[in-house]
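Asks: Sequence and predicted structure, then a few things I'm wondering about:
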Amino acid sequence: MKTYKEFENKKVLVLGLAKSGESAARVLNQLGAIVTVNDGKPFDENPAAQDLLTEGIKVITGSHPLELLDEDFALMVKNPGIPYENPMVARAIARKIPVITEVELAYLISESPIVGITGTNGKTTTTTLIADIFNAAHKTAKLSGNIGFPASDVASKSTADETLIMELSSFQLMGIQAFHPTIAVITNLFSAHLDYHGSQENYEAAKWRIQENMTADDFLVLNFNQEKLRQKADQTQATVIGFSTTEKIANGAYVSDGQIYFADEKIMAVADLSLPGDHNVENALAAICVAKLSDISNQAIISVLTTFSGVKHRLQYLGEKSSIKFYNDSKATNILATQKALSGFDNTHLWLLAGGLDRGNGFDELAPDVEGLKGMIVFGETAPKLKDLAEKLGISVFASKDVATAAALAFEKADASDVVLLSPANASWDQYKTFEQRGDLFIAAFENLKEN
C-alpha cells in the first residue's frame, strides 16, 4: 500500500457498510483518518459494525441522522448502491463535501497497476478470464471490485509487481475523481439500471467515466460490434483497441474464417473456446486484447480459453452424467441474459430450466430463442406463463416445484448427448434469497445425480 497522507487527522464519513464499506473504514483508519461509519442496520444485527467498534472506529447504526453532517467531514465514502438522491448524500453534496466510492480509495493507495473492466454484460466473465490468463503467464493478478473482493482491501495488500484486475459497476464509477486504469475494457452497453440512473444516457455516461483520466499511454478496449462504442473511439485521450466478431480490426482482436486473430497474428480457433455462445467469443476477444497489450504469450492465452469452465452461476459448466451435460446460469435473472445463454446451444438437444419471481412481464420476446427446444422444466411464480409459451410453440414442458426437483426431472427426461441448462430468465426472490442460493441448490442436485 502506498504511503498516502492526505487523510491523516481528517474526518471521513463512510455511509453504508456491506463489504466495501467495511473495507473502506478499515483502510481509512489505517491511513490515520478519523472515521465515522453510518449504517442503517441496527447495531445488534450488524456484526460488521460491532467488529469496527472493537477496532476503535466510531459507528452510528439504525438510522441516518442528517445532523451527523454538521460535523466537519472532509470526505464521504458511500456504498455504491446508495443513490445520490439519498438525503445524506444530497446534503453532503450541498455542503461541498466530496463524495467518492471505495474504488477511488483503492486507486489512491494502490501500488499495483489497474486493469478496469466495465459494461452491461460479460464483466465478470471477462474480468475472471483476464486474471486467469495473467496468472497462467506467471504475472500475479488479483481480482477486485464489483466481482466480490473489495477493491480497497485488495489494493491495501497489493505490491508493485502485481496487477489489480478490477470489475467496475456504473454505480462505482460515478464516485471516482482521480481513478486511472492503465488498461480499461467496456464489454458492451445495453439498457440497465435505469431506476438508479434515470436514463440510458446517464447510465452510459457513468460507464464512460472509466476512461476520463486515461492518457495516450493507456489503452481503452472497446467492443466494435456496437456502433455506439465505435463512435466513442475519438472521444477519449486513451489509445483505443477494438474487438469484433464480424470484421478485421487492424490493431485489435477479431474473428476471420473461424479463427481468432490479434492484429495479423493468429491466436486460436473459435471452436476451441471452452465457453459456448457468441457473447463469450466477445468476452474472449476482450481478454485477448488485454493479454496481448500486457505482453502475455499465446500459450498462456490458449491454455485458459480452452479450459475455462465459466464463472460460478454464469453459464458455469458443471459436468455430465450419463453423457448429459449440465450448465448453471442462475445469474440469468432477466430475459436478455437467458437469450444470450441460449445462443450458445443447439435447441434440438437442450432442456431449459426456467422460472422465478413474477414481475408482471410476459415472455413473448423469448419465443424465437426457445423455439425448437427439446423440452422445458418450469418452476416458481412464472411457471404458468412459461408453460403457456412452451405449449404455444409445441415444446414439451413439465412443471416442477423448485430447481432441485427440476434438475432431477430434466435428467429423467433427457437422452444421451442432451444438455440441461438452468437459465431462469427471472429473479430468484419468490423462492430463494439470492440467485447464488438458487444456483448452489442446482449444483447440489447435480452432484447428487452424479453420486447415484
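Replies: Noted; the coordinates are in hand.
Asks: From now on I want contacts and neighbour counts done on CA atoms only, so please keep to that.
Replies: OK.
Asks: surely Gly310 meets Thr127?
Replies: No - counting by Cα atoms under 8 Å, Gly310 sits too far from Thr127 to count as a contact (11.3 Å).
Asks: With neighbour numbers in mind, choose between these two.
Replies: Thr127 (26 against 23; other Cα atoms under 10 Å).
Asks: Which elements pack onto the helix or strand containing that one?
Replies: Using DSSP states H and E, Thr127 sits in helix 123-136. On a contact count with 3 or more Cα pairs under 8 Å, 6 or more residues apart in numbering; DSSP states H and E, helix 123-136 meets strand 114-118, strand 141-145, strand 163-167, helix 278-293, helix 298-305.
Asks: Recalculate using a threshold of 6 Å.
Replies: Here helix 123-136 touches helix 298-305, going by 3 or more Cα pairs under 6 Å, 6 or more residues apart in numbering; DSSP states H and E.
Asks: Okay, angle between the helix it packs on and helix 278-293 too, please.
Replies: Computed by axes from the mean of the first three to the mean of the last three Cα atoms, to 10 degrees, the angle separating helix 298-305 from helix 278-293 equals 150 degrees.
Asks: Counting by contacts, list what helix 298-305 packs against.
Replies: Applying 3+ Cα pairs under 6 Å, 6+ apart, one finds that helix 298-305 contacts helix 123-136.
Asks: ok, and here's another one to check against it:
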Amino acid sequence: MKNITAYKNKKILVLGLAKSGASSASLLHELGAIVTVNDRKPFSENPEAQTLLEKGIKVICGEHPKDLLDEGFELIVKNPGIPYRNELIQDAMKRGIPVITEVELAYQISEARFIGITGTNGKTTTTTLIFEMLNQGNKNPLIAGNIGTVASDVARIATEKNIIVTELSSFQLMGIVHFRPRIAVITNIYEAHLDFHGSREQYINAKKNILKNQTKTDFAILNFDQEEGRQIAKEAKGTVIPFSKEKYLPEGASLKDGFIYFQGEKVIDYQKVVLPGKHNLENILASVASAKLMGVANEHIEQVLTTFRGVEHRLQFVKEINGRVFYNDSKATNTLATKSALSAFNRPIILLAGGLDRGNDFDDLIPSLKNVKALITFGQTKEKLVQTGKKAGIEKIFIVDNVQEAVPLSYALSENGDVILLSPACASWDQYKSFEVRGDIFMGAVHKLV
C-alpha cells in the first residue's frame, strides 16, 4: 500500500457505511485524516459504527443532520448507493466540496494495476472469468469490488506484482477523479437504474467514466455489436479493443468458423466452452481479450473456459431432480438479463419472476417467453407480470407470496425435461435484502424437494 500524505489532517466526511464506508473510514483514519462518519442506521443497530467509534473515529448515526456540513469538511466519501439528489450531497456540491466513492481511494493507495469491468449485464461473470484466466496464467490477480472484497481492503494488501480485477457499478464510477485502469471493459449498455441516474444519457456518462483517465498505453475493451459501444470507442483515449459475437473482427475478439479468435489468433474451439447461453459469449470474448492483453497463454484460457460453469446467482445450475433442471438466476434484476437467461434454453421453461416495482412494464419480455409453459410470479410486480404472461399466451400463470412458495409449485407443474428457472427481472428489495439472499432461499427450497 502506498503511504500517501494527501489526506493527513484533512476533515473528511464518510457518508453511509456498509462495507465500503467502514473500509473508507478506517483507511482515512490510518492515513491521518480527521474522519466523521454519518449513517442513517441507529448506533445501537450499527456494528460498523460501533467498531469505528472504538478506533477513535467520530460517528453520527440515526439521521443526516442538515447542518452537518457546517463543520467544514474538505471531502466527502459517499456510499455508492446514496443518490446525488440526496440533500446533503446537493448541499456539498453547492459548497464546492468534492464527492468521491471508495474505489477512488483504493486506486490512490494501490501499488497494483487495475482491470475495471462495468456494463449493464455480465459484469460479475466477466470479472470472474478474467480473474480465473489470470490466476491460471500465474499473473497474481486479486478480485475486488461488487463481486467480493471492498476494493480499498484489497488495495491495502496488493503489491506491484498483483493485478486487481474489479467489478464496478455506474454508482461507483460517478465518484472517481484519478482512477485509471490498465484495462477497462464495458460489457454492454442497456437502459437501467434510471431511478438513480435520471436519464439514459446520464447512465451512459457514468459508465464512460471508467475510460476518462486512460491514455494510449491503456486498453478499452468495448462491445462493437452495440451502437453505444461503437460511439464510446470514438471518445476513448485508450487503445480500443473491440469484441463482437456477430461478426469477425481481426483487430479484437470475435467468433469465426466456430473458433474464438483474438487479433487473428485462434484461441479455442467454441464448442469446448461449457458456460451456457449465447449472451455469455459477450462475457467470454471480453475476458479472452483482457487475458491475452495481460499475456495469458491460450492453454490457460482454455483450462478456464472448459471448466467454468458460471457464478453464483447468475444462471447457476442448482440441481436435477427426476429430469427437471433447476437454475438460479437471481442476479437477473432487469428484463434484459431475464431475456438472456430465457434464450439459453431450447426446452420447456417454468419461469419464476417478480420483485421490486420500479415503474416499468415487462412487455419487452414477450418475444422471449415462447418456451415458457408456466409463469409463477411474486413480489410488487406480480400483477404486471401476470398481464405480460397473458399477452404472451402463457396458459398456466400463478401468483404466490414468495420464492419459497414458488419452488414446490414449479416442481408440481413440471415434467421430465423441463427447466425451472428463477430469473426475476426485478430487484429483490421489496422482499429480500439482496439478490443473493433471494437466490439462496430459492436454492434451499430446491434442495428440500427430495
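Replies: Structure received. Remember, predicted model here, so these are calculated numbers, not experimental data.
Asks: quick one, the helix holding Thr127 of structure 1 and strand 114-118 angle?
Replies: With the same axes, to 10 degrees defining the directions, helix 123-136 of structure 1 sits at 150 degrees from strand 114-118.
Asks: what's the mean distance for helix 123-136 of structure 1 versus structure 2?
Replies: Taking mean Cα distance after the TM-score superposition for structure 1, the mean distance separating helix 123-136 of structure 1 from the aligned residues in structure 2 is 1.2 Å.
Asks: quick one: contacts of that helix?
Replies: With Cα atoms under 6 Å, 6 or more residues apart in numbering as the test, helix 123-136 of structure 1 has contacts from 141, 283, 287, 300-301, 304.
Asks: Could you give the separation of it from the chain centroid?
Replies: 12 Å (Cα atoms, centre = their mean, to the nearest Å).
Asks: which bit of structure 2 covers that helix?
Replies: Using TM-score structural alignment, helix 123-136 of structure 1 lines up with residues 123-136 of structure 2.
Asks: from the middle of its chain, how far away would stretch 265-274 of structure 1 be?
Replies: For stretch 265-274 of structure 1, the separation from the chain centroid amounts to 24 Å (computed by Cα atoms, centre = their mean).
Asks: now do stretch 200-211 of structure 2
Replies: 15 Å.
Asks: Residues contacting it, please?
Replies: So stretch 200-211 of structure 2 is contacted by 170, 173-174, 197 (Cα under 6 Å, 6+ apart).
Asks: what comes up buried for that stretch?
Replies: 203-211 (16 or more other Cα atoms under 10 Å).
Asks: and these, which of them are in strands?
Replies: Assignment to strands by DSSP state E places none of these there.
Asks: which ones among the residues you listed are found in helices?
Replies: Assigned to helices by DSSP state H, the following of those qualify: 203-208.
Asks: Make JSON lines from those residues and add distance to Thr166 of structure 2 to it.
Replies: What follows is those, written out as JSON lines (distance: Cα to Cα, whole Å):
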{"residue": "Tyr203", "distance to Thr166 of structure 2": "19"}
{"residue": "Ile204", "distance to Thr166 of structure 2": "19"}
{"residue": "Asn205", "distance to Thr166 of structure 2": "19"}
{"residue": "Ala206", "distance to Thr166 of structure 2": "16"}
{"residue": "Lys207", "distance to Thr166 of structure 2": "14"}
{"residue": "Lys208", "distance to Thr166 of structure 2": "16"}
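Asks: re earlier: ok, and for the match of helix 123-136 of structure 1, which residues are buried?
Replies: Under the neighbour-count criterion of 16+ other Cα under 10 Å, stretch 123-136 of structure 2 has 123-136 buried.
Asks: any idea how far Ser199 of structure 2 lies from Asp364 of structure 2?
Replies: Applying Cα to Cα, to the nearest Å, the value for Ser199 of structure 2 to Asp364 of structure 2 is 19 Å.
Asks: sec struct for Lys331 of structure 2, please.
Replies: Three-state assignment for Lys331 of structure 2 (DSSP: H, G, I helix; E, B strand; the rest coil): coil.
Asks: Cool, thanks, signing off.
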